[in-house]
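Peer 1: missing the sequence, but the structure's below:
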C-alpha cells in the first residue's frame, strides 16, 4: 500500500517537513537595480561599506558646545552655525558655541548639544538655563550601522523599508535569486470562465484567479495554463505543457476520490506523488509530488494539488504551498507566531484533523477577542474574505466551549 492510498492522514507539520526534504532550493542568480528589488530574495549577504550615520550629528535643534564649559555659569559666545548639508568649518574653543540644526555635523571641539528650549539668547550671547548631560543629543557615527557590519544575510526577502535602508548605504544594485516559475491550472467540467453565462450545474472558476493573485504577493513568475476539462488526454497535455515551462505546477480540483478525478493517474505517469492526504480541515485531499522535466532546476519540478473547494484551496495554499515556495525561492524565514486568546463562542470540531477555522481578532478596551466569521463550510469563500486570522484547533482536539483558550494565527501579507 503506497502513501497515496493508506487510510491514515499525514499531520500538517510532517507534510511540510516531507515537502521541504524533497525540494531543491533555486541557485541561479541575477543582478538587479535597487528600484526593482522589492520582494526579491538576496542570494548573498550584504555588508555596509560606510557608517550610518556617517558622522556625529545633532539629534535636536539647539547649540553645540563643550560640556566642560558648563562648569561655570558664564554665558557662551555664538560663533557660527551648522546646518544639515552645511557644516560649521571652524573649531569650538573654550567659552564658545555653535547654533546647530537636527542632522547637522557636530563641529570640531564640541561634544554636547543643548536643546534650544533650554537656552536664552541675546545677540551672540547664549545663557544655558538647563545643563545637559555630557554627550547629550548627539547621534554617533555608525550608531545605526557600523562600517563592514552585516546588514542582511543571504535569503532575506527585500521589503520596502529594506530598500530605504540599502539606499542609505549607497547600494544601487544587489544580487538575488532568479524568480521561480509557477504554472497554475484548474480542472473540472463544471468550471467556466468569467465571460461565459452559467448553465445548470456550472460554476465560475474562482480558484485560478485567487491563486494567481496570491502568488503575485511572492513576486514569482506566474504562468496561467487555464481551465482543463475532466479528460485524461487534456489533463495530460496541460500538465506536460505546464511542467515544460515552469518549475512548479499548482492545480486545483481533481485530487479527491471521485470517478472523474483523473489528476492522480495522470501525475503517476509524469513523476512521483509523495503524498495525497493531509490531516487538516479544510483541505484533506492535498497532493504533493515531484515531476520529471528537462531544462529545469535539477531536471525536475514540483507539483502541488489543491482541493477544488475555494476555502480548501486557499487554506492549503497558505499553510502548505506558501512555505514550500518560499523555501524553493531561497528565502530564510521564521514561522508565524501563535497567539493564545479566549474564544467568544462555542466551536464544533471532531478529533483527527487540525482545523483552520476562519476568524476575526479584535481589540476592545485593551483586550483581544476572537470569534469565527460564521459558516465554516469549505465552499464559503466569504469566511476567508471577512477574516483576519485562523483559529487553529489541534489535530486531536475536540469541540471548544466559549471562554476556552485557542491558538490564533494572524493572516500575513501573503494572504491579506
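Peer 2: Arrived safely, thanks for sending. The structure presented is a predicted model; accordingly, all values stated were derived computationally and were not measured. Residues are numbered from 1 along each chain as shown.
Peer 1: hey, let's count contacts and neighbours off CA atoms from now on
Peer 2: OK.
Peer 1: what's the neighbour count on residue 256?
Peer 2: Per other CA atoms under 10 Å, the neighbour tally for residue 256 reads 21.
Peer 1: quick one: residue 321 from residue 234, how far?
Peer 2: 25 Å (CA to CA, to the nearest Å).
Peer 1: adding another structure so you can compare the two:
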C-alpha cells in the first residue's frame, strides 16, 4: 500500500505518455475545449486610437471653451483637422481624429448650441480617456496561449483575432463499467438486498463535466466469466481510460484485479493509504500503439466518486496543463475524528462569512452515504500525520 502523493505521481507519470490528438472546430464549438495552438494577433488590438468614453475630442490646451465642429460615432468615422479652438463630439469606441489627443467626458462639460464649456469643478489632462492603438496587444504577439481552456472571455479574443476555426485537443475517451450482484437498474424498485446502480451515473457526469467523451458499459454481476468478456471488449475499444467500480477489494467475489492481470493490464499500484477509497487499483494496458489507463475504483458510491476527484480529475487536468486541484484553506467549524495514519478526504460544506472561509463537516462520513455526498461542496483533506482536527483550526478544502 502506498501513500496518496506517490499514487498521484504514478498516475501523472503514466497519463502524460498518452498521445494528445488535435482537431479543428468552429469557434462556436470551442467552448470549454483546450486550445492546441498559440493564437497570434493578426492586427493591433485595439486597431486604432479610440475614445474610452462618451465625450468630446480636443487638441489639448489650457482652454476652457471650444467650438463644436462635428461628431463621430462608432463605425462612422469622419476626418477632422482640429485646432486648439475645436471640439468633436465622440462616442465610446469611436476612432479619434488624427490630431486629437484628449477626450473630455460628457459629464464634465456644458453645451450651449455649438459652444462647449468645461464645468467649473472639472479638469482635463492631456491624453485622458484615450485607448491607444495596440495598447491591449500588438500584431504578431501571442493573444491566447496553447493549453488555455476556452471560455466566454477567451472566445472574445479569438474572435478579435479572426479565428472562426480553432485548433483544440481532442477529448479523451473513457469507458465505465460497474460490477456487483447487488446492483439493479435505476428504473426498478430495490427489494431485499438489492441496490439501484448509481456509480455509473456519477462517474459519467463527472467525466462529462470535464468535457470529455464517456461510454457507458453498464453493469454486470460478480461472475468472472462475464466480467472477463466485458473487460476484454473494453480493452479492444478506442479509449484512453477504462474505469470500473466494485470488485477490486479482497472479497471472494472481487474478480477484477485478477481479470485485469489475465488480460495483460500491468499493475502500477493497488490500495492507497486514504479514506475513503483505499482499495483503488491502477494499471496500464499497452498493445501495439494502444495505451489505456485502467482504474479499478471501489464499489461504495462515495469512495468511487472521491477517487475520481482526487486521482482521475487531477491527472486529466495535469496532462492538459490546467490548474492543480482548486483548494481553499478554511476554518473548521466542528471537531473531526481522525485517529489513523491515513490521508482522509472528508465531505464538507464550505462557505464564506464576514470575509473568512469556513467549513463544516457534520456528516457521518459513511462511504455509502450518497445523500451526504450530494450536499457537500468540498473535500476536507487531512494529511496522514494529523489527528483529530479541532474546531477553529485551519484545514485544506478541495472544491468539488
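Peer 2: Noted; the coordinates are in hand. Quick caveat, the model's predicted, so the values are computed rather than measured.
Peer 1: ok so, going back, residue 321 and residue 234 of structure 1: who's more crowded?
Peer 2: Remark: of residue 321 of structure 1 and residue 234, residue 321 carries more neighbours, 22 against 13, as counted by other CA under 10 Å.
Peer 1: which SS state does whatever residue of structure 2 lines up with that one fall under?
Peer 2: Residue pairing (TM-score structural alignment): residue 321 of structure 1 is matched to residue 312 of structure 2. The three-state label given to residue 312 of structure 2 by DSSP: H, G, I helix; E, B strand; the rest coil is helix.
Peer 1: as a check, name the ranges of all helices in the stretch 101-250 of structure 1.
Peer 2: Along the stretch 101-250 of structure 1, the stretches classed as helices by DSSP state H, counting those that start in this stretch are 160-168, 207-216, 232-245.
Peer 1: need the ones you listed in a markdown table (columns: distance to residue 151 of structure 1).
Peer 2: Below are those laid out as a markdown table (distance: least, CA to CA, whole Å):
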| stretch | distance to residue 151 of structure 1 |
| --- | --- |
| helix 160-168 | 9 |
| helix 207-216 | 27 |
| helix 232-245 | 36 |
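Peer 1: nearest to residue 52 of structure 1, of those helices?
Peer 2: Of all the helices of the stretch 101-250 of structure 1, helix 160-168 sits nearest to residue 52 of structure 1, with 7.8 Å by CA to CA.
Peer 1: in structure 2, what range does the closest one match?
Peer 2: With TM-score structural alignment applied, helix 160-168 of structure 1 matches the range 152-160 in structure 2.
Peer 1: need the residues that contact the matching stretch.
Peer 2: Around stretch 152-160 of structure 2, the neighbours that count as contacts under CA atoms under 8 Å, 6 or more residues apart in numbering are 27, 31, 39, 143-144, 164.
Peer 1: show me what counts as buried in it.
Peer 2: Residues 154-155, 157-158, 160 are the ones in stretch 152-160 of structure 2 that count as buried (16 or more other CA atoms under 10 Å).
Peer 1: average gap between the longest strand seen in structure 2 and structure 1?
Peer 2: Counting residues, the longest strand in structure 2 under DSSP state E turns out to be strand 343-353. Once the two are superposed, strand 343-353 of structure 2 sits an average of 1.4 Å from its aligned residues in structure 1 (mean CA distance after the TM-score superposition for structure 1).
Peer 1: what residues in structure 1 pair up with that strand?
Peer 2: Alignment of strand 343-353 of structure 2 against structure 1: residues 354-364, by TM-score structural alignment.
Peer 1: buried ones in that stretch?
Peer 2: Across stretch 354-364 of structure 1, burial judged by 16+ other CA under 10 Å covers 354-361.
Peer 1: of all those, which two lie farthest apart?
Peer 2: Farthest pair in the buried residues of stretch 354-364 of structure 1, by CA to CA: 354 and 361, 19.6 Å.
Peer 1: any idea how far residue 181 of structure 2 is from the residue opposite residue 232 of structure 1 in structure 2 once aligned?
Peer 2: Under the alignment by TM-score structural alignment, residue 232 of structure 1 pairs with residue 224 in structure 2. Residue 224 of structure 2 is 12 Å from residue 181 of structure 2, where distance means CA to CA.
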